[in-house]
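A.B. asks: sequence first, predicted coordinates after that:
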Amino acid sequence: MSVSPPILPPILHGGRLDLARAHFPQAPEPWIDLSTGVSPYPYPLPPLAPEVFTRLPDVAALVALERIAAVAYHAGPKAQVVAGAGTQAFIQCLPRLRPATRVAVLGHTYAEHAAVWRAAGAEVSRVETLEEIAAAEVGVIVNPNNPDGRLEPAARLADTARRMAAKGGLLIVDEAFADFLPAEASLALCAGEDGLVLLRSFGKAYGLPGVRLGFALCGAQIAERLRATLGPWSVSGPALAIGAAALADAPWLAARGVALAQDAARLDGLLAAAGFEIIGGASLFRLVRHAAADRWFAHLARRGILTRRFGERPDRLRFGLPAAPAAWERLERALESGRNGL
């Protein structure tokens, strides 16, 4: 029987369960949110003193967190580490700190980078090579990339940053999904060099996006301007305490990396069995292709499972990792029924 494609909500970001509930009101609760690249293993919250809620955040706690983050991210000796309320805070700031008329973004990637530069008046181009990035005033690279997991070698990115710096340019490298890669895959050792800003996300790897914590690794001049733009108390007291505990706990992160690799392999098997072509991904998500991706999106949503779709690439979906055995079972049943009914 032929089934007409459903009218789908314009969900432009992952995590919009409010929109999903509005468009699929009969879906069972609780929803399983696989639309975000967030770890299903949240870091266990440490005991929090009442003062982190009842007092303004302490400068000493901010400095301590930034030092811990520098060690956790293997920052270079010249790097300044600036903490903010998620990497989005830095994405919003950078066009104001370094105005540009021509900005190049590598490949199909996270849309917020292009959006903020366009809003600032820049001409933004999607490009496919590092040569094109180097020719721009400002270049943006998400590495590993969201949603396809493309990974550019750190040495090539470092060379690109130096070429851009030589002509007064700026390279922004967003490493939001780099936590489970070997340290040498990161550009952190080069952080502090001219013409380079490195962004790191806390919430994705530690499963705590609601904490709203992220970091910029950069040279002293850019760091000073970022701090001035962010203003005082840019990170909440609870975020300072939680971030310091988690980033200092290297064994916990290593163990989660092993578990995530096993989960990703399990997800690959389920998706392949359902007829999806796996075309990319990183430790926290998989990108798949299917001619009936829109129908799959609706089929899963009617069963309370939210995936990430892409308006300009309607044959693709991105799946995050389920968080518990019951969620895995629901996903498996939904994929099985879709394979037999779509």
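C.D. replies: Structure's in. What do you need? All figures in this text were calculated on a predicted structure; none of them were measured in a lab.

A.B. asks: from now on I want contacts and neighbour counts done on CA atoms only, so please keep to that.
C.D. replies: Will do.

A.B. asks: tell me which residues in the one helix or strand Ala115 maps to are buried?
C.D. replies: Mapping Ala115 onto the secondary structure by DSSP states H and E places it in helix 111-119. Residues 113-114, 116-118 are the ones in helix 111-119 that count as buried (16 or more other Cα atoms under 10 Å).

A.B. asks: try it against this one:
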Amino acid sequence: MDPDAVAEVSRVPHGSSDDVNLVDFSANTNPERPPGAACAYESAFAAAGRYPPDDYTDFRVAAGEYVDCDPHHVTPTAGGMAALRLAFGVTVGPGDDVLLPEPSFGEYDREVRLQGATPVAVAHDELLATDPADYAAVVVCNPNNPTGEASDPDELRAYLADCRAADTVLVADEAFLDFTDYPSLAGEPGVVVARSLTKMFGLPGLRAGFAVATGELADRLDAARPPWGLSTPAADVGAHCMRQSEFVAETKARVRRERERMRDRLSAGFEVFPSDAPFLLLGVTGEGAAGDADALLRHARERGFALRDARTFETLDSHVRVAVRRPDENDDLVEALLSFP
């Protein structure tokens, strides 16, 4: 991290509501948790009185099985955000340029600036057509947040080959990829994959995730990671969750079914973007659309729902993002949104 850059970088807004009176559609986390997760947490508490083994063998093995890569290529981190910071920390420095999708997760821009580098934005749906030469790194968010679409696997791998030829690191944020049937880039040379256990397993407060890389990139990640960077409860619960294949399959099926049902109904009142993720981006159209977005957020809140104001994402000026939750909650939200004037 570049000390001279820190003072110039501000915080980034995110979704999530702590109002217990609202159903939180602003954060894209699973409202369900895997069976046995609470027991795994309670069992881990007894071991929390001593430092965790710094090799995190069981967590690495579970993560390797989860994304189909060599466990030795897994670097445990305190959430996907920590994996991204580590990835940028070992690949980007002052004076570098980094290519980012737009609109997309705001932390990419922030983390690049914290390294003293310059973020260069390109339309998210044009990123794989760019030339990666002259960039220290390129970031792909797959599926993209907040638009929701996943990259074509063949096009993504072809672009990774271009990055390798240009000696440019590809940083792949796969926070929502486990809601799809697309393969991970984990274990491919020339890429750092960042994964989060927050979204699929509904445990944002646990702070568990990991990075995956091979060769010299893997060596850099392992050398730079902090000691005991994952708590014992996070490591044990994370390993338990990643082995719950039935839960993952059921969640994917529910999200896919509910997302399409919500999309069909919400299309009657909003521009609804195609999505492979556990959320939908809605465009509020018409005269005074930006003001209507404010009114829509208030309308939803008055009826007990927190939505994500997507206007905090660059290039979006009249949009909201809604998560895909349980069927009855989704029905109630849709009814509330379609009653908006």
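C.D. replies: Yep, it's here. This one's a predicted model, so the numbers in the text were calculated from it and none came from an experiment.

A.B. asks: need the TM-score from the superposition.
C.D. replies: TM-score for the superposed chains, counting by TM-score structural alignment, normalised by the length of structure 2: 0.83, backed by 312 aligned residues with a Cα RMSD of 2.3 Å.

A.B. asks: residue range for the helix holding Ala115 of structure 1 in structure 2?
C.D. replies: Counting by TM-score structural alignment, helix 111-119 of structure 1 falls onto residues 106-114 of structure 2.

A.B. asks: please apply the same query to stretch 230-239 of structure 1.
C.D. replies: With TM-score structural alignment as the criterion, stretch 230-239 of structure 1 aligns to 225-234.

A.B. asks: and the matching stretch, end to end?
C.D. replies: End-to-end distance for stretch 225-234 of structure 2: 16 Å, by Cα to Cα, to the nearest Å.

A.B. asks: one step back: and the helix or strand following the helix holding Ala115 of structure 1, how far out from the chain's middle?
C.D. replies: Following helix 111-119 of structure 1 in sequence order, the next helix or strand is strand 123-127 (DSSP H and E). Taking Cα atoms, centre = their mean, to the nearest Å, one finds the center of strand 123-127 of structure 1 at 20 Å from the center of the full chain.

A.B. asks: elements contacting strand 123-127 of structure 1?
C.D. replies: The contact analysis (3 or more Cα pairs under 8 Å, 6 or more residues apart in numbering; DSSP states H and E) places strand 123-127 of structure 1 against strand 102-106, helix 111-119.

A.B. asks: orientation of the longest one relative to strand 123-127 in degrees?
C.D. replies: Helix 111-119 of structure 1 runs at 150 degrees relative to strand 123-127, counting by axes from the mean of the first three to the mean of the last three Cα atoms, to 10 degrees.

A.B. asks: which other residues reach helix 111-119 of structure 1?
C.D. replies: Contacting residues not belonging to helix 111-119 of structure 1 are listed as 91-92, 95, 103, 105, 123-124, 140 [Cα atoms under 8 Å, 6 or more residues apart in numbering].

A.B. asks: neighbour-wise, which of those residues leads?
C.D. replies: Tallying neighbours with other Cα atoms under 10 Å puts Val105 at the head of the contacts of helix 111-119 of structure 1, with 27 neighbours.

A.B. asks: so it versus Val127 of structure 1, what's the distance?
C.D. replies: The value you get for Val105 of structure 1 to Val127 of structure 1, if Cα to Cα is used, is 6 Å.

A.B. asks: check contacts around the most centrally placed residue in structure 1.
C.D. replies: Using Cα atoms, centre = their mean, the residue of structure 1 that lies closest to the mean C-alpha position is Ala176, 4.3 Å off. Going by Cα under 8 Å, 6+ apart, Ala176 of structure 1 touches 142-144, 199-202, 204.

A.B. asks: and if we set it to 10 Å?
C.D. replies: Shown in contact with Ala176 of structure 1 (Cα atoms under 10 Å, 6 or more residues apart in numbering): 37, 87, 142-146, 198-205, 214-215.

A.B. asks: do the same with Glu66 of structure 1
C.D. replies: 60, 72, 80-83, 215-217, 240, 243-244, 247.

A.B. asks: just those: which are in strands?
C.D. replies: 80-83, 215-217 (DSSP state E).

A.B. asks: quick one: which of those is most hemmed in?
C.D. replies: Of these, with other Cα under 10 Å as the count, Leu217 tops at 32 neighbours.

A.B. asks: tell me the counterpart of that one in structure 2.
C.D. replies: That one, Leu217 of structure 1, aligns with Val212 by TM-score structural alignment.

A.B. asks: can you verify my assumption that its match contacts His73?
C.D. replies: Yes. With contact defined as Cα atoms under 10 Å, Val212 of structure 2 and His73 form a contacting pair (5.5 Å).

A.B. asks: and the helices in the stretch 1-150 of structure 2, which stretches?
C.D. replies: Remark: helices assigned in the stretch 1-150 of structure 2 by DSSP state H, counting those that start in this stretch are 3-6, 37-45, 57-67, 80-89, 107-114.

A.B. asks: quick check: which of those helices is nearest to Asp154 of structure 2?
C.D. replies: Ranking the helices of the stretch 1-150 of structure 2 by proximity to Asp154 of structure 2 (Cα to Cα) places helix 57-67 first, at 17.6 Å.

A.B. asks: ok, average deviation of the closest one from structure 1?
C.D. replies: In the superposition with structure 1, the average deviation recorded for helix 57-67 of structure 2 is 1.0 Å (mean Cα distance after the TM-score superposition for structure 1).

A.B. asks: from Ala135 of structure 1, how far out is Phe297 of structure 1?
C.D. replies: 39 Å.

A.B. asks: neighbour count: the two, which is higher?
C.D. replies: Phe297 (20 against 17).
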